[in-house]
Every structure is written in structure tokens, then in C-alpha cells.
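*Asks:* got a sequence here, can you build the structure:
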Amino acid sequence: MKSLYLIIAFLITNLSSLLAQDRVTGLNFATRSEVMAQNGMVATSHPLATQVGLDILKKGGNAIDAAIAANAALGLMEPTGNGIGGDLFAIVWSAEDKKLYGLNASGRSPEKLDLEYFTSRNMTKIPAFGPLPVSVPGCVDGWFELHGKFGTMEMTEILQPTIDYARNGFPVTELIGFYLTLSSQRFKDYPNFSETYMPNGEPLKKGDVFKNPFLANTLEKIAKGGRDAFYKGEIAKTIGEFIQEQEGLLTAKDLANHTSEWVEPVSSNYRGYDVWELPPNGQGIAALQILNIMEGYDVKSMGFGSVEYIHHFIEAKKLAFEDRAKYYADPAFNKLPVDQLISEAYADERRKLINPERAARTYDAGKLEQGNTIYMTVADKFGNMVSLIQSNYRGMGSGMVPPKLGFMLQDRGELFSLEEGHYNVIEPGKRPFHTIIPAFITKDGKPWVSFGLMGGAMQPQGHAQIVMNLIDFGMNLQEAGDAPRMQHEGSPEPTGGKMTDGGEVLLESGIDYQTIRALMRKGHKIGYSLGSYGGYQAIMWDEENKVYYGASESRKDGQAAGY
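*Replies:* Predicted structure coming up:
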């Protein structure tokens, strides 16, 4: 097996060297230059959604208006990763208040669902698909919370572009066509899936013009009737009745009881830059824990892509994810030691456990006092910036498509633990551990970078890598996202389990073959994975020149555009 990894490493490294990498300026792995504009910038994972957001800005809307509009478009055009059946998190820089606001718009478990339901049926894990992992979708309420606090345009105008695209159709991109084909194979026999997502009984593919009149009708009701049209009207009734018909426990009452929560973002200072994340039930503080540990090393001198850098990063990640598995959960049900977890003192203590010469097979969590997504970001001429992430989980979601509503419900409830006494154990009306996280960086109290990426457990690892690419390695915004990434798999999850074999390090092409061999000598198991690294979008503010820089994911369909 070890020889197989070496062969794969050799082939991928050498194949990547055959790719055209000639550039007049910048690093060879950069796919393009940054986008620059003065009045506004939108970066999303779909070019048409980017244009929807940009049109809103040009009509006089602000970044929040544009973010909602673009997110609505993404739910239609990229249903394989997000939609109004999922949850939403956001960090907003308010130019007027000169501060950051955090929004947790994640939904809760059904009031009738508890641990006993599963243990009485001898179930050791919550299913990935079907009605049982469905939690209340928080996206729509998140839109109206953002709009109520910061929005300027009417929601009817904000949602109209997506309503028009849903009625008139749009061409399916190559990547989304690929994912829709996979999803169709899995969900084609689930109720209402084919009616919504398989016109003429065939999977949608690249170039097909897709219309979703059911979603157009749903969005029209939301635009005119507000958030209650989704959570307290016929839509909620349809969702509740459908899930119960499928022998699930989510009810219309669960939707009616839903609320989002404005939260204080938390931060750690990394070499003079404040990196901001949202507190649990999300996993954002794992990025801060990794950065706190890495700040104790001379990362710049290690060099990007070096053995020393990759080794120390992977070990820091392992340490952070042990705490992630134990302590990250809904704070409404637990007293979480967030301040201790992201403290410098705790990072100093954990850093001592890293052996610079050998990969650890296992770590313990610290002893303290008591999957596909879209990421997008928008900035406007007023100085507001929005970092927003939204997802259904496991790509398209649970497979549960309520009749004639035009969207699939999320399966975030799968991420609850069934281990009695665990912080993240399933309880009625509880928010599950969440993987999706927006991020933000400020410098001297002023906005600098709004950014994020997708990919389950990759997200905090990716956040930390982006920060170090920008600060330690001096990359520009596009280079920081295009640079070859690494991902460690095998750490314990908040659903339970333990890492005992050191896990596996997944590397993108572009990492030197000699580096791979040296990592293996340190005890790292090296592997490769297709498509688990992508989804990056970012906007940077140049305070001196009053210019926005935009960057978008080269691995997918994304586009950054400004005016």
C-alpha cells in the first residue's frame, strides 16, 4: 500500500508539472489576477449568482441586500449544496457602527425527537438520509434577520431575480450537472425528487436549461408574506405533514417556534491581525485554535509547502479537532469553555505535545474547566462587508423534497451524537454541531478580508491555511485561494469516536514529491481526494487606496466581479 501512495504521488506531481503555469506576474499556481473595483464586489460560487448580487448593488442596494439576493440565486442554481431547506451563518461588518455582527441562523431538532427514540430502537447512529436527520431549516429566517437589521431594499425586489430565473430557466454548469447526476442516482426514488429535479425523468446535465416553477412560487410567497409565510403558513404545514408521512418527527409547530440568534463573533490575534469566527455550535474556533498553535512557530521561514510546515500544521489540526469533538455543541445546552480553548496559554500548553520529527497516532482532548456548502461574500460602496455561508449538508441534503415547494430539506441532524452525556447529544429543540463557518479578518480595528470556503471538516483547516498564505507567505488574495491545499482526515467527530491511527493527509497536486516522501518518513499516511478542497471566495479592502480586491475558487464555477 505504501508503494502505491508513492506511485500516485509521483504521477500527480509530474502530471501537474505538465500544466501551463506561465504567468507574467505572480505565483505560477495562481489561475488569474485578483479582481479590483472601487464601488462594490461580489464573490460567489456561480457566475449568474454573482451578477444577481452585482445588479442589486448597482441599483443602490447595500451589501446585505446583495448577499440575500445572491444566496437566493445560489439555492436555485446550485441546489447540490444549499437552498432554503438549509441553514445559514453570517458575519457582517457594519460601516456605520464600525463593528462586526454575527448571525447564527441554524435550525433546531424536532421537539419530539430525543435520545430515547434512537436507543429504544437499538440505533447507534442517526441516519444520513430520510426524515430523521431533518432539522428546522434556518436560511429564510436568517435572510429576514439580516434584512431587518441592515437591509435597505424591499424583499420583493431582492428575491425577484431568482424568481425570474426559476420561472424562465438557466443553463446548468458542468460542475453542478456532475453533482446533480450523482444526486439523481441516490434520490431518484425518493418522493417528489424527480418531479422537481429530473425533468423528463432524466438527470440534469451540462447545458440543460433548468426551470423550477415550484421554487418560484415558494419564493414569491416569501417575498410578499415575509418569514412567517415560510414558518407559520401553508409552507410550514406542507413541510410538517410531509415529514410525518415519511415517519419523521418534524412538525409545523417546530418551524413556527424557530428563531435565529445574533451572536458576538470571537477572535484570536495572529501576528497583528484579528481573525474572527462565530462561536459554537459551529466549528469556527477550530481555525483559531490551529492558528494559535502555529503562531508559536516561524511559519514564514518554514516555507510554503515544506515538510516542516505541513507536518506542524497537521499536528496542530489534530490537537484542535480533539477539542472540537468533545466541546463544540449548542451553547444553549452547555457551558462551553470557548475563551479557554482560544487562549494563548492553552495554545502554548497544547503546542508542547507536538513532536517535530514524528506524526502522532492519537491525542487526547485538552482538560478544561467547566460535507457540500456554498460560501459567498459581498462588499458595497458604503463600506459594508458580508461573509455568508449556507448549506444543506451532505451536498443536496436529506432526500426529503416537500411536494411542490421546489427545494430539499437539510440533514444536519445527522451530526448529533447518540452518546449519553456528550455535549452534542441529541435533545429536543437543540441545534446540532455545525460545520459551516464564515470568517473575517480585521487589522487595527478596520476591515481587511471577508473570506471562507466549503467542505465539512476542511473548513477550519482551510481558514487557517488561507490566513497563513496571506500573512506568513505574502500571497495575494487569489494566490491564497489557488495555492495547493492539504486536508487531514481521521480525527474524531462530534458524533463520537476516537482517532487511533494518525488519520490520513490528503494533498492536492503541486506538493513536491520529495516533500511527500519526507512526510511519510515522519509517519504520515498520504492520500489524494477529488473535489474535497474547494469553495473559496474572498474580498479584501485596501484602506489606503479605497479599493476592493476580489477572488474566487478556481476549482469550481465561482466568479468575483465588481464595479
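
*Asks:* going forward, measure contacts and count neighbours with C-alpha atoms only.
*Replies:* Noted.

*Asks:* in contact with the closest residue to residue 230 other than its chain neighbours, which residues?
*Replies:* Spatial nearest neighbour of residue 230, chain neighbours left out: residue 236 (5.8 Å); criterion: CA to CA, 6 or more residues apart in numbering. The neighbours of residue 236, taking CA atoms under 8 Å, 6 or more residues apart in numbering as the test, are 229, 230, 252, 255, 256.

*Asks:* to compare against the first, here's the next sequence to fold:
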Amino acid sequence: MDTDLTFSSRRSPVVCLHGCVASNQPLASNVGLDILKHGGNAADAAVAIAAALAVTEPCSTGPGGDAFCLFYDANTGEIRGINGSGRSPRAQTLDFLKGRGYTAEAPPSPFDAVYVTVPGAPACWCDAIQLFGSHKLSLQEVLRGAVELAEVGFPVGEVAAHHWANWVAALRDAGKELGGDLLIDGHTPRCGQVFRNPALAQTLKELGERGKPAFYQGRVAQAIIDVINRNGGVMTLDDLSSHDSEVITPISTEFKGVRLWEPPPNSQGLAALLLLNILDSFPLKVEFGQIFWI
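*Replies:* I've put the predicted structure just below:
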């Protein structure tokens, strides 16, 4: 956490009988808990929380980003996964980047539109519900909590307000401007200030009603292409409409008697497993989720 953010929290571990959810935002966690109370399972709740976080912490990630999914089926013991990351535009080749004057030594600005890949999260949400969900709740019902947060508004948390302001400042320093939908009167919301995002509410509502085509075709897709192309990117409607998630076989390693699973590359899960394999060579004692040197 940033040293200039004066915020601390100490909580006891959550112990319960009938199921629990966890996220870094209480409002999003409440949305996931409501899904479980209405008969949904872990996959339903995870998608509901991801969508709610897209509303309450837009400075992190959301429908414009990527997602990975790991799902453990308690009935069969099977672990499956989804790679919900998107590809670069087809036209964005090495020759194209060289033609723009970019090299390994002189890359584009971190905020350049050429870094934008096809958003994979919405497709991953839809596929997670279809493949792993309880099928007791529709996608529309799963996304309803996030839609309500965006429509009615929510009080912005302290951590979110801090990072929100920092990223807007970084964008402006780079000569970029954040869309007005994520500002209040041209400014980032303060801690405790109620923020509404009706445009995102409409997008999530359409995603719930029509599934993947609502995002990767039509109004939303065209809006994505328009803003990317205005800023020098080369993504096309075909890049979006041809996107789909990939069902993957997770990879794993054993550490101190516990088997841990991760999505395979292109996720960074392999790095986490390699680090555990390295740590396994050291004299460590694992107790109550903490690691101690011996």
C-alpha cells in the first residue's frame, strides 16, 4: 500500500457455516453474499462481485479489462478454468509498431491506445455462469446488484478515492483525459461522496439481458472502437466480435502438503507456482496461513 495513504485495517478471520465471500470492497462483498442467499453458487457470486467491483473501483479493472477463472467442483473434485484475457488487434503487428517509430528502447507511452487489448472480462463472466454457475439465477439476476450500485450510487471508499485521484492525475500528466462518466463536475469523487455511473449501469444491464453479443457487437462495441481509434489505436469491430474465452486445464504444484492451482500462461500463475517451488527448498514452517523462517 502507498506510504502516503494513511489507512489501516485489522480484521478477524471470517468463520461461518453456510458460505462466505471475500473482496476488498464491502459493498461488492454484500452483492456476492446476496447471490448466495438467493440460491447462487460460488461462480455466480464471483461474477456478481467482479461486476460490483467494476462499479465501485473503476480505477482497478472492469468490463474493459481481462479476467481469469478457477472453479472447484465439490461434487466431482474436478478443477477447471477459463482464460478470459483478450488479444491485441490483428492489425497491430510488429511492422505497424515499427512504422510508428516504436522500438524496445523507445516504447509507446504507458497510456498509449496501442496497449489496449480486446476486453475479455465480460465474456469470461458470461462463460463462468454458463459453465460453472448454479443455473438457479440468470446472468441478469447475477448482475442486478452491480447495476443497482451504478444506477442508485454508492459512497466511495477511502482506498478507492485515493487511487482514483492518483490515476486521473497520472493520465493528465501524460496528456490524456479521463472520460466525464468517471468524474463529478470534472473531479474525482472524494471519500464518502456518492458516485453514480448510469452509462456503466446501462452496459451491465444490456450484458445481463443479451449476453456476450451486447458487449462485443452493436452499441458498446462501436463505442469501444471509436474511442480507441480516436486515440491512435487500430482495433476493429471484427477484433471484438471474434473474441471468445478459452476453457483451460489449470496447472498446480504441491507446497508443504497443500496442492495449489493456477491458470497456465498467459496468466502469471506459473510465476507463483515457481516461487513456491523455490521456497520449498528453504526451512520454512507454515502455520495458520503464515510463513515463518526456521
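
*Asks:* so the one helix or strand the residue nearest to residue 230 of structure 1 maps to corresponds to what in structure 2?
*Replies:* According to DSSP states H and E, residue 236 of structure 1 maps onto helix 234-245. Alignment of helix 234-245 of structure 1 against structure 2: residues 219-230, by TM-score structural alignment.

*Asks:* give the buried residues for the matching stretch.
*Replies:* Applying a neighbour-count criterion of 16 or more other CA atoms under 10 Å, one finds 220, 221, 222, 224, 225, 226, 228 buried in stretch 219-230 of structure 2.

*Asks:* the third one contacts residue 238, correct?
*Replies:* No. In this structure, residue 222 of structure 2 sits apart from residue 238 without contact. The criterion is CA atoms under 8 Å, and the distance is 10.6 Å.

*Asks:* can you show me the strands along the stretch 451-563 of structure 1?
*Replies:* With strands called from DSSP state E, counting those that start in this stretch, the stretch 451-563 of structure 1 shows them at 486-489, 504-507, 526-527, 537-542, 547-552, 559-562.

*Asks:* where's the shortest one relative to the chain centroid, distance-wise?
*Replies:* The gap between the average C-alpha position of strand 526-527 of structure 1 and the chain average comes to 24 Å, counting by CA atoms, centre = their mean, to the nearest Å.

*Asks:* kindly report the same for the fifth one.
*Replies:* Between the mean C-alpha point of strand 547-552 of structure 1 and the mean C-alpha point of its chain there is a distance of 19 Å (CA atoms, centre = their mean).

*Asks:* packing partners of that strand?
*Replies:* The helices and strands touching strand 547-552 of structure 1, judged by 3 or more CA pairs under 8 Å, 6 or more residues apart in numbering; DSSP states H and E, are strand 35-37, strand 41-44, helix 477-482, strand 537-542, strand 559-562.

*Asks:* pick out whichever of the buried residues of stretch 219-230 of structure 2 sits closest to residue 93 of structure 2.
*Replies:* Minimum distance to residue 93 of structure 2 across those is 16.3 Å, recorded for residue 228 (CA to CA).

*Asks:* residues touching the closest residue in space to that closest one that isn't next to it in sequence, list them.
*Replies:* Nearest residue to residue 228 of structure 2 in three dimensions, chain neighbours excluded: residue 113, at 6.0 Å (CA to CA, 6+ apart). Contacts for residue 113 of structure 2 (CA under 8 Å, 6+ apart) come out as 228, 231, 232, 233.

*Asks:* what lines up with residue 113 of structure 2 in structure 1?
*Replies:* Aligned counterpart of residue 113 of structure 2 in structure 1: residue 131 (TM-score structural alignment).

*Asks:* and that match, helix, strand or coil?
*Replies:* When classified by DSSP: H, G, I helix; E, B strand; the rest coil, residue 131 of structure 1 comes out as coil.

*Asks:* any idea how far residue 242 of structure 1 is from it?
*Replies:* 9 Å (CA to CA, to the nearest Å).

*Asks:* how about residue 209 of structure 1?
*Replies:* 28 Å.

*Asks:* now do residue 151 of structure 1
*Replies:* 33 Å.
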